[in-house]
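K.L.:
Need a 3D model of the following:
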Amino acid sequence: METTYTGYVTKSATDTPGLLLEPPSGGSFRFDPGALCLELLTTGGPGRLAAYEVLHDPAALLRWVADSRLSAGLQLDADDAGVAGARVLRHALWRMAAARAHGGDTDPADVAVVNEAAAAPPLAARIGADGSRQWAPGGATVTQLLSTVARDAVDLFTGPHAHRIRECGSHDCGLLFVDTSRPGRRRWCSMERCGNRNKVRAHRARLPGGEGGEGGEG
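P.N.:
Got it, this is the predicted structure:
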């Protein structure tokens, strides 16, 4: 699980979608999970994943909001209770996505958490004077934020790509993503990291006297 979490995430400085993840082992790589709800999973998780927790306080939640695929300029009023609610929703999403990635059944209790969050009013978007997508003026609430994330999850788990929720194919990575590519053959969280590392392993395995490694690119 070396690459599962970053301790901190930053928005890409380029037009390439995704977050820049910084694993504990060093370096950074761009990761696009393909959905807003799966971006939340880069902040920590349940059980053994608690060691990678980053949502410790409202400031951390605000950093995630700024770095997520939500458009810039969202003003959010966050408190400790809101952060706790974000962790509850994230845990449910983790278990649901992992179950789907491995062909298991989702826990009705987790589904209920998502549905309850989705039932609240979401963030209010509007068209700006310059034609850009903006957020309604005034501070939004964490409840609205979590509703938006949960509604994104409803769209994902009931939509055409629900069967494409996957875990990275590298043995030492647990990142989850949805493969929205047309061929549907994505295997890695990122070709920058796990894809290239596994290509190197496969190359070394083919050399005389090379040690066995994971297969190449999918």
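
K.L.:
switch to C-alpha atoms for all contacts and neighbour counts from now on
P.N.:
OK.

K.L.:
what residues are up against the most centrally placed residue in the chain?
P.N.:
For the chain, the residue sitting closest to the mean C-alpha position, by CA atoms, centre = their mean, is Glu39 at 2.3 Å. Applying CA atoms under 8 Å, 6 or more residues apart in numbering, we find Glu39 in contact with 32-33, 68.

K.L.:
The longest helix along the chain packs against which elements?
P.N.:
In the chain, assigned by DSSP state H, the helix with the most residues is helix 80-101. Identification of packing neighbours for helix 80-101 by 3 or more CA pairs under 8 Å, 6 or more residues apart in numbering; DSSP states H and E yields helix 58-67, helix 108-118, helix 142-158, strand 165-167, strand 176-178.

K.L.:
For the comparison step, fold the sequence that follows:
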Amino acid sequence: MHAVGTGLTLRTPEGMPYLFDPGALCLELLPTGGPGAFARWEVLHRPEDLAAWAARSRLTPPPAPDGLTDADVTAARALRNALLRLAQARAHGRPAPPADLETVNAAAAAPPLAPALAGDGTRRWAAPVTGEALLSTVARDAVDLLSGPHADRIRECGAGDCFLLFVDTSRPGRRRWCSMRNCGNRHKVRAHRARHDEE
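P.N.:
Coordinates of the predicted model:
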């Protein structure tokens, strides 16, 4: 998984790459794994894995966290799992799980990454770039998303076997698929075959 501009390059079960833009930083964390059946996709095992995710995220410039620990990885996974359940609840019109709200709010309460201006006029992150600050930034993004104007645009991919979540930022609000190159294309192929079989 890596970011290209705004979006992640994911791979189909067959290994084919496709671009997936979830539309928000907090939703970029979700494809790293999750609870229950999602555990088989887990990629956050070591501090280096969390650092690699940060480098591929939409944060600009890509942050390079200092001194990440196993505790940071555990906190990242807990935050991600809470975000997954909250986004799923919002996408399907269910109440937000209180324990997950507490997890996100606790992470958001810590100081976030602080932008700074470098001597050459470029943007950087003020030191220290800690795991706690990284996760606070992600959690604050989630607070903004889930309480903001696009909260009702959080969607789960329309394919029955895909659970990727995204913000539908299309003007008509009709985005159905995680990616037209993946689930959207598979749907088109199935629909074409079904029409062909009816002829």
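
K.L.:
Give me the TM-score for this pair.
P.N.:
TM-score of the superposed chains, computed with TM-score structural alignment, normalised by the length of the second structure, equals 0.94; 198 aligned residues with a CA RMSD of 1.5 Å.

K.L.:
just to revisit the earlier point, average gap between the longest helix of the first structure and the second structure?
P.N.:
In the superposition with the second structure, the average deviation recorded for helix 80-101 of the first structure is 0.5 Å (mean CA distance after the TM-score superposition for the first structure).

K.L.:
Find me the equivalent region of that helix in the second structure.
P.N.:
Counting by TM-score structural alignment, helix 80-101 of the first structure falls onto residues 70-91 of the second structure.

K.L.:
Which residues outside that stretch are in contact with it?
P.N.:
26-27, 29-30, 34-35, 44-47, 50, 95-97, 100-101, 103-104, 107, 131-132, 135, 139, 142, 146, 151-156, 165.

K.L.:
and the counterpart of His163 of the first structure in the second structure, how many neighbours does it have?
P.N.:
His163 of the first structure maps onto Asp152 in the second structure, with residues paired by TM-score structural alignment. For Asp152 of the second structure, the neighbour count with other CA atoms under 10 Å is 17.

K.L.:
Tally up the residues packed near Val43 of the second structure, please.
P.N.:
16.

K.L.:
what do we get in the first structure for it?
P.N.:
So Val43 of the second structure corresponds to Val54, using TM-score structural alignment.

K.L.:
Ala125 of the first structure versus the nearest residue to its match once chain neighbours are set aside, what's the distance?
P.N.:
Leaving aside its chain neighbours, Val54 of the first structure sits nearest to Thr43 (5.3 Å; criterion: CA to CA, 6 or more residues apart in numbering). Plainly put, Thr43 of the first structure is 25 Å away from Ala125 of the first structure if you go by CA to CA, to the nearest Å.

K.L.:
more neighbours, those two?
P.N.:
Thr43 (24 against 13).

K.L.:
Ala50 is in contact with the more buried one, correct?
P.N.:
No - Thr43 of the first structure is beyond contact range of Ala50, at 9.5 Å (criterion: CA atoms under 8 Å).

K.L.:
which SS state does the residue nearest to the centre of the first structure fall under?
P.N.:
Secondary structure, DSSP: H, G, I helix; E, B strand; the rest coil: Glu39 of the first structure is helix.

K.L.:
what does it align to in the second structure?
P.N.:
Match for Glu39 of the first structure (TM-score structural alignment): Glu28.

K.L.:
give me the number of residues near the closest residue to Leu156 of the first structure other than its chain neighbours?
P.N.:
Leaving aside its sequence neighbours, Leu156 of the first structure sits nearest to Ala162 (CA to CA, 6+ apart; 5.7 Å). Using other CA under 10 Å, Ala162 of the first structure has 19 neighbouring residues.

K.L.:
My guess is Ala162 of the first structure contacts Asp152. True?
P.N.:
No - assessed by CA under 8 Å, Ala162 of the first structure is found out of contact with Asp152, at 11.9 Å.

K.L.:
Buried by neighbour count: which residues of the match of helix 80-101 of the first structure qualify?
P.N.:
Judged by neighbour count using 16 or more other CA atoms under 10 Å, the buried positions of stretch 70-91 of the second structure are 72-73, 75-88, 90-91.
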